[in-house]
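> Any chance you could fold what I've pasted below:
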Amino acid sequence: MPLKELTERRNILHQKSDAQTVLRHALTDIQIGKVALVSSFGAESVVLLHMISEIDKATPVIFLDTEMLFPETLTYQREVAIALGLTDVRVITPDRNAVLVEDVDGLLHQADTDACCDLRKTRPLAAALDDFDGWITGRKQFQGGQRAQLPLFEKEGRKIKVNPLAKWSAQNLQDYMVKHDLPRHPLVAKGYPSVGCMPCTTRVSEHEDQRAGRWRNSTKTECGIHFDTSHTTKEGQAA
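Model prediction:
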């Protein structure tokens, strides 16, 4: 079955399903194939990670260490994986030779943030996903921009992306974390409701959008993993 038709059928099938049902189906659907969860172990990541742990602790979880993350994120990743009993967390890093050629001094982000994200995020993730037919993301419609119409299942190239939390609100996430007493990313309490790489993430004030601290004072709003960054603007942001 063509992937576009498959995603359309799955969206119809699960239009009233809860996130756990969507997630369980994605992990066991023969037609979708082999699937991994891609997690940043960021501010809200623990929700999907907890759901995964309750369904199958051996689910492949891909964590992209750009080598520019906050130390708190690296510590949090290890602690959450242990706490939830996840047994197949794959820590992916940028290609060493590519970094030596393109960003030997670690300052590429100052000259070209898109090139830095491509080097440290987009290409490493693409390589890590080579062996998978689909992947699970934690994106939500309330994050705005192109995500406002985010479906539960979508086709991207030759893979299917699954967004179990697409219809969740910020309150849904908080309620779930409280209900299950899940560990919070330590930077959230310090004013970082969205946590990315250290050089490109700043604190956010109470009245700002939660992603306002990502690439501040720039038109950039996406790293390129989910949307093409070459045409991304604040007005048509892919947050």
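
> from here on, contacts and neighbour counts on C-alpha atoms
OK.

> Okay, buried residues for stretch 214-234 please.
Buried residues in stretch 214-234, counted by 16 or more other C-alpha atoms under 10 Å: 214-215, 220-224, 229, 232-233.

> Looking at those residues, which is nearest residue 127?
Nearest to residue 127 among the buried residues of stretch 214-234, counting by C-alpha to C-alpha, is residue 224 at 14.4 Å.

> Next, that closest one: secondary structure please.
The local conformation at residue 224, judged by DSSP: H, G, I helix; E, B strand; the rest coil, is coil.

> Please list all residues in contact with it.
If you count contacts by C-alpha atoms under 8 Å, 6 or more residues apart in numbering, residue 224 has them with 114, 117-118, 121-122.

> Dump those to JSON lines, plus distance to residue 4, secondary structure and neighbour count.
Shown next, in JSON lines, are those (distance: C-alpha to C-alpha, whole Å; DSSP: H, G, I helix; E, B strand; the rest coil; neighbours: other C-alpha atoms under 10 Å):
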{"residue": "114", "distance to residue 4": "29", "secondary structure": "helix", "neighbour count": "20"}
{"residue": "117", "distance to residue 4": "28", "secondary structure": "helix", "neighbour count": "21"}
{"residue": "118", "distance to residue 4": "26", "secondary structure": "helix", "neighbour count": "17"}
{"residue": "121", "distance to residue 4": "26", "secondary structure": "helix", "neighbour count": "21"}
{"residue": "122", "distance to residue 4": "23", "secondary structure": "helix", "neighbour count": "19"}
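
> another one to check against the first:
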Amino acid sequence: MSLDARVRMLNRWFFGRPGWDIMAHALNAMGRVAVVSSFGADSAVLLHMTARIDPRAPVLLVDTGRLFPETLAYRDMLADRLGLAGLEVIRPDPERIRAVDPDDTLYHEDPDACCALRKTEPLQAALARFDGWVTGRKRYQTAERATLDPFEVERPPDAPPRIKVNPLAHWTADDVAHYITAYDLPQHPLVAEGYPSIGCWPCTMPVDPGEDPRAGRWPGAEKTECGIHISGGEVRRGPAGDA
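Next up is the predicted model:
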């Protein structure tokens, strides 16, 4: 069976079933699978599921070197509270940083290239040893995610195709809030300061009540995704323009 046919079958099987079931299948029946988390605004939901199903499951966080101090503190607290024994912090290659962004201005001049350098490249390298990975994306978050399915095929440019799992794809904002309340999960401290979506500090701002939750990400730029969920894409800057 092709990977595309398998994904179609999985989406039929799990249609209308709870996120718990999708998450359990990903961690127990799909080979070596990593959970990728930003430890952002509502990351506790997916991480709580992970801890309940398999606390030793690999959990990957990309530390871009630009994360808020509050995010790093939240990571440590949440990992300890939930017992996430498989937490692994992924970092960009320092030599690549020096070659591509020596004056530390890439985030301002080309945010897509900065995300590729600091997040997409190191994550794709880390995911090369896994059969698939789990994300916390949800349909309500952006227009680009509005048709998201629980299972999809990802085709990285320099690696074999693999399955990406989105257990919370059909959840609403109310579903997330109810889950957090039901299990008394701690939220990221910046949520209370008006940050409903949290990434790197140079490219994340608080939003006003009623604004789109992701309006504070890359404000002023025509950009809605960091790039890890977009196939292809190259870092476009470096010595002699060859990176």
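
> just to revisit the earlier point, JSON lines for the buried residues of stretch 214-234 of the first structure, including distance to residue 93 of the first structure?
Output for those, formatted as JSON lines (distance: C-alpha to C-alpha, whole Å):
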{"residue": "214", "distance to residue 93 of the first structure": "21"}
{"residue": "215", "distance to residue 93 of the first structure": "21"}
{"residue": "220", "distance to residue 93 of the first structure": "23"}
{"residue": "221", "distance to residue 93 of the first structure": "22"}
{"residue": "222", "distance to residue 93 of the first structure": "19"}
{"residue": "223", "distance to residue 93 of the first structure": "15"}
{"residue": "224", "distance to residue 93 of the first structure": "16"}
{"residue": "229", "distance to residue 93 of the first structure": "21"}
{"residue": "232", "distance to residue 93 of the first structure": "25"}
{"residue": "233", "distance to residue 93 of the first structure": "28"}
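
> what does the lengthiest helix in the second structure rub up against?
Counting residues, the longest helix found in the second structure (DSSP state H) is helix 69-82. Contacts to helix 69-82 of the second structure, defined as C-alpha under 8 Å, 6+ apart, come from residues 39-40, 44, 47-48, 51, 55, 85, 87, 186, 188-190.

> List the superposition-based mean deviation of that helix with respect to the first structure.
With mean C-alpha distance after the TM-score superposition for the first structure, helix 69-82 of the second structure departs from the first structure by a mean of 0.4 Å once superposed.

> Quick one: the residues in the first structure that the next helix or strand after that helix pairs up with.
Downstream of helix 69-82 of the second structure, the next assigned helix or strand under DSSP states H and E is strand 87-90. On the first structure, the counterpart of strand 87-90 of the second structure by TM-score structural alignment is residues 89-92.

> and if you look at stretch 116-131 of the second structure?
Taking TM-score structural alignment, stretch 116-131 of the second structure hits residues 118-133 over in the first structure.

> residues of the matching stretch that come out buried?
Applying 16+ other C-alpha under 10 Å to stretch 118-133 of the first structure flags 118-125, 128-129, 133 as buried.

> Checking my notes, residue 27 of the second structure in a helix, right?
Yes: the assignment for residue 27 of the second structure is a helix, going by three-state DSSP.

> do you know how far it is from residue 127 of the second structure?
15 Å (C-alpha to C-alpha, to the nearest Å).

> now the helices for the first structure?
Going by DSSP H, the first structure shows helices at 3-13, 19-28, 46-55, 71-84, 96-102, 108-111, 113-117, 123-128, 170-179.
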